[in-house]
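Asks: Fold the following.
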Amino acid sequence: MLILRVVLLMSAGVFLAGCGADGEPIQPTMSANIGVGSSGTYGGVGVGLSRGGFGVFLGL
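Replies: Here you go, the predicted model:
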């Protein structure tokens, strides 16, 4: 449940930062994946921000 809260808070931050209220717009990105392998199922999510030549991405 804690991971869900962290992901939701990060998503809200990406959304608010992406509105461009502080000048040059920040481009948010988000990805999610689910896979099935021989050892079971797995999932992952990630969020990122990029502005000009600078970008940050966080994956869980």
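
Asks: contacts, neighbours, all on C-alpha from now
Replies: Will do.

Asks: what's the burial count for the residue lying closest to residue 59 once chain neighbours are set aside?
Replies: Once flanking residues are discounted, residue 59 sits nearest to residue 46: 3.9 Å by C-alpha to C-alpha, 6 or more residues apart in numbering. If you count neighbours by other C-alpha atoms under 10 Å, residue 46 ends up with 16.

Asks: I have a second one here; can you model it like the first so I can compare?
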Amino acid sequence: MRKPLLVMAVLLAGCGVDGEPIQPTLNAHLGVGSSGAHVGGGVGLSKGPLSVFLGL
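Replies: As a prediction, this is how the structure comes out:
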């Protein structure tokens, strides 16, 4: 139940509803190993001492 609230808060902060918009960061990676290939990534926001990162 809390995960949708966190996602909504990140989206609202990112679009500038509460003030100046925050530029998000994007992280993506591709790994290849003996067990095969895998992909992953995430998106994050940071403002002052607060950082939020959602990994996929």
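
Asks: if we can go back for a sec, so where does the aligned partner of the residue nearest to residue 59 of structure 1 in structure 2 fall, helix or strand?
Replies: Alignment note: residue 46 of structure 1 maps to residue 42 in structure 2; criterion TM-score structural alignment. Here residue 42 of structure 2, judged by DSSP states H and E, is contained in strand 36-47.

Asks: Check which residues of the helix or strand that that strand is followed by are buried.
Replies: Next in sequence after strand 36-47 of structure 2, counting helices and strands by DSSP H and E, comes strand 50-55. Neighbour counts over strand 50-55 of structure 2 (16 or more other C-alpha atoms under 10 Å) mark no residue as buried.

Asks: neighbouring contacts of strand 50-55 of structure 2?
Replies: 10, 40, 41, 42, 43, 44, 45, 46 (C-alpha atoms under 8 Å, 6 or more residues apart in numbering).

Asks: for the residues you listed, which one is nearest residue 28 of structure 2?
Replies: Using C-alpha to C-alpha, residue 41 is the member of these that sits closest to residue 28 of structure 2, with 3.9 Å.
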